[in-house]
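Visitor: Compute the structure for the input listed below.
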Amino acid sequence: MFAFDNSYARLPDRFYTRMNPTPVESPGWVALNEGLARDLGLDPEALRGAIDVFAGNRVPEGADPLAQLYAGHQFGGWSPQLGDGRAILLGEHVHEGRRFDLQLKGSGPTPYSRMGDGRSALGPVIREYAVSEAMHALRLPTTRALAAVTTGEEVLRQEGSVPGGVLTRVASSHIRVGTFQVFAAREDVEGLRALLDYAIARHAPEAEGPMDLLRHVMAKQASLVARWMGLGFVHGVMNTDNMTISGETIDYGPCAFMEAYHPDTVFSSIDQFGRYAWSKQPDIALWNLAQLATALLPLMGERKAAVAEATEVLEGFRDLYAEAWTEVMAAKIGVDDMELAMQLLDIMREGQADFTNTFRALATAPDTARDQFVNATRFDSWYTEWQSGDPDRAAMLRANPAVIPRNHRVEEAIAAAYRGDHAPFHALNAALADPWRETEANAPYRQPATEAERVTRTFCGT
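Guide: Now for the predicted structure:
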């Protein structure tokens, strides 16, 4: 079924704990991502007959299941041991020379569960499946969802007893900033060196040492975060254990997309001080990269010189990000004029304009864009100046989607799934799969929430 070659499992034993998923009572299908299955060279029909694998009830041939060890800064506070508390890496499927991690999320307790049950409620499974696949359709680097199943069991969460689920996540790897941090904190230079060599071989074969890897990750993250910002995406939990070396978006717990634009937008219920607000994401990316640099210092010889070199590398982030952000905004308004773009964002903030629909209207029907504003007076003068720049509408259409995973639609799908009705989830996925066209079918998914539908708080899955 799978073509496993499990290179991470060949690293030293202290990198992980070998263990099987915990079986569930009565698994049932929510979704199988047939398109992704084909992209991985897998037979969807065979996969559909293997629900016991996706539920964690059977370990497929060639797998070498394990829970990965890592540490991290969570909301700025250091946690010396985290790890896969509710996930098991089945192994690495290899297709056409590329390596893909297959991980079960919600697959039972591990030594890293920190008193948790190791399970997932069905809601977070629905959210991650829908949003990660939407991000893929929006052309952003992301982990993906291969399958979602129910467990036939209930889990106890803040909202009460709710149905459980398991998500099969596909990733280029699950190596995080926090993976480096755990070995640095333990002064395990041998382990740190092994991880560096492995990460370079897997993700940056052109890199020649720790600072080259840092430059590689920094470039990937600068581009990724700029593209998040261009979609109004708020990750919600940018801890160092949620920043990948591969440059893929990972962990869709309390994430959300803005509707009415405001730079200080926060959704996560646990982000009480706005650390991970939309506008702060570039600064947090740099902060996380500084933690990666710190973890790499023991591999760089004399400390004072190493700190100086790492600092010099990190100082290049702002230029990388500014270049990426300028490119994103030039495409969104069709004019390479960053001052004009920033003026528009300020007018949108003041006019409470919908982020996605404002840019989309400019690309498709510019005369209607003013309808997005509570007060369009400032927009009218901006519009005149913008039109004089002869905007590139083709570029704008490529940069401004019609459909995003709006919070109320995701919550609608979750609520229905808790009642045993997966139809809203499948309808949502169908709309999100083709975000660049406006169709009659996706019209309801293009509309912002009404006051009664508005979702202002999102929650982690634990």
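
Visitor: Please make it C-alpha for all contacts and neighbour counts, starting now.
Guide: Noted.

Visitor: looking at this, residue 163 is in a helix?
Guide: No - assessed with DSSP: H, G, I helix; E, B strand; the rest coil, residue 163 is strand; it does not lie in a helix.

Visitor: ok, and the closest non-adjacent residue to it?
Guide: Spatially, and ignoring its direct neighbours in sequence, residue 163 is nearest to residue 154 (4.5 Å; CA to CA, 6 or more residues apart in numbering).

Visitor: ok, residues contacting stretch 195-202?
Guide: Here stretch 195-202 makes contact (CA atoms under 8 Å, 6 or more residues apart in numbering) with 175, 180, 206-207, 209-210, 213, 245.

Visitor: one more to put side by side:
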Amino acid sequence: MFPEFSLRYARLPERFYLRFAPVPVPEPRLVAFNRPLAETLGFDLDAFDESRAAQWFSGNCVPEGAEPLAQAYAGHQFGHFNPRLGDGRAVLLGEVVDREGRLRELQLKGAGMTPFSRGADGRAPLGAVLREYLVSEAMHRLGVPTTRALAAVTTGERLFRRVPEPGAVLTRVAASHLRVGTFQYFAARDDLEAVTTLADMAIERHYPELQGPAPAGHQEGERYLALLEAVAERQAALVAQWMGLGFIHGVMNTDNCAISGETIDYGPCAFMEAYDPATVFSSIDEGGRYAYRNQPWIAQWNLARLAETLLPLFDDDQESAIAKATRVIEAYAPRYEDEWLAVFRNKLGLTREEEGDRALAEAFLEAMAAGRADFTLAFRGLAEAVEEDAPALLDLFDGDTSLRAWLPRWRARLAREEASPAEIAARIRAVNPLYIPRNHQVERVIAAAAEHDDFVPFEALREVLSEPFTAQPGREAYAEPAPAGERVLRTFCGT
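Guide: Take a look at the predicted model:
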């Protein structure tokens, strides 16, 4: 059933990983399987057998051709450097080439205690697995670069986190699992050969336009500087997309910053409802380091840590290398601001560029903050307010004075778009989702699955989130913010 593995990471020197076989589980059961993704990856679905798949996706049976391993990496966690983290509960099976010719890694998350587990049990609770499955697939449908969820398997075990939960294993698909922390692991050991190997791998896999000999008159180090620039560009675009969705990653440590530019590691993540730029959900982010408003600048901080690992590749002269890296890191800020403005122009229904557009977008956000308006529904509601005030939009605001003052400014700007009201409304609906993985809904499906072994609510929510921009009659409740008694104020990691 599995496509052929290529095992490129497993062919690196063994200091890059530790070979590790998944720890068997007592009663594996397949509870979710992403058939469209499996088809894209080249799985033979005609030979699909659910019980056999449960054995594979739990780690009880290693697919033919796979060579399981736990990757080595380090990382800054909430600003504090840990020189040895690594896959503490994840196992990389290997890489496959999908039907579009792209290399994709398959990883089992929750596959048991590895040599990197640092005393933890190496397992994943069902709630964390279902959350990552739902949110990562929703992000994909929302057009955000992300890792994907291929399968979820329950294990027949009980785990103890805040409360007892069923155990589970997630099969995650990524362009790669190279992280800023992967580079940090080897830089901390002064292993320049390994850092160079990683940089070359990142270029080959994610930035092939940078391959080839250096042009005449150019130093070899410019290729690696260009790699840093390319990673920074992707991070700027990625975080701008997060901001445009009210998404809060929750744990932007350097080991959760992917070189590919994908969103990775959906731990205590959440989508904001009432707009407040200081919003924090993660229970472990006591200081608000990774609050919504801080995400762009934490990404820049993470990029600076990547730059530090690459300095010897930029230039033999350290001062010159630092100067070159600094220019790239400083260029991130205007790049991000441009990406942010492009995202919010689209959300407001604008296609032309005018100087006052940033102030217009910021004024709407200020009105939302003053009115405690739901982030997702407020932007979606603009489609009904292109020509006249929409009661449904006004009702989202606790006091609509600021909104009423803003709407005429916005409509005056729309008048210069040279598009009909219907065209503008369609634009707004095309980029502003109606359905997101609202925290209370995710908690509901987790509770049904974990407490009652009922996966019908999970499948229903997954189906709704597969069409986030399209109104689905009879499913209006999925678009509604949490009732007062179900508001989720804290989210938790699955470790």
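
Visitor: quick one: TM-score?
Guide: After superposition, the two chains reach a TM-score (TM-score structural alignment, normalised by the length of the first structure) of 0.98; 461 aligned residues with a CA RMSD of 1.2 Å.

Visitor: Taking the contacts of stretch 195-202 of the first structure together, which two end up most distant?
Guide: Taking CA to CA as the measure, these span a maximum distance of 19.4 Å, between 180 and 206.

Visitor: Settle it for me: which of these two has more neighbours?
Guide: Neighbour comparison, residue 180 of the first structure and residue 206: the larger count goes to residue 180, with 29 against 11 (by other CA atoms under 10 Å).

Visitor: what's the burial count for residue 114 of the first structure?
Guide: A count of neighbours around residue 114 of the first structure, defined by other CA under 10 Å, yields 14.

Visitor: Which position in the second structure pairs with it?
Guide: Mapped onto the second structure by TM-score structural alignment, residue 114 of the first structure lines up with residue 118.

Visitor: Let me see the contact set for its match.
Guide: With CA under 8 Å, 6+ apart, residue 118 of the second structure has these contacts: residue 88.

Visitor: how about residue 219 of the first structure, what's its match in the second structure?
Guide: The alignment partner of residue 219 of the first structure in the second structure, by TM-score structural alignment, is residue 233.

Visitor: which stretch of helix or strand covers that match?
Guide: Here residue 233 of the second structure, judged by DSSP states H and E, is contained in helix 221-245.

Visitor: How about residue 427 of the first structure?
Guide: Using DSSP H and E, residue 427 of the first structure falls within helix 423-432.

Visitor: mean deviation of that helix from the second structure?
Guide: Superposed on the second structure, helix 423-432 of the first structure shows a mean distance to its aligned partners of 0.7 Å (mean CA distance after the TM-score superposition for the first structure).

Visitor: so where in the second structure does that helix end up aligned?
Guide: Mapped onto the second structure using TM-score structural alignment, helix 423-432 of the first structure spans residues 456-465.

Visitor: go on, stretch 231-243 of the first structure?
Guide: The aligned range for stretch 231-243 of the first structure is 245-257, by TM-score structural alignment.

Visitor: List the neighbours of the matching stretch that are in contact with it.
Guide: 73-79, 179-182, 242, 263-273, 280-282, 285, 290-292, 295, 298-299, 302, 305, 375-376.

Visitor: picking up where we left off before, and the match of residue 114 of the first structure, that's in a strand?
Guide: No - counting by three-state DSSP, residue 118 of the second structure is not part of a strand but coil.

Visitor: With the second structure overlaid, how far apart is the longest strand anywhere in the first structure on average?
Guide: Secondary structure of the first structure per DSSP state E: the longest strand is strand 144-157. In the superposition against the second structure, strand 144-157 of the first structure averages 0.6 Å from its aligned positions (mean CA distance after the TM-score superposition for the first structure).
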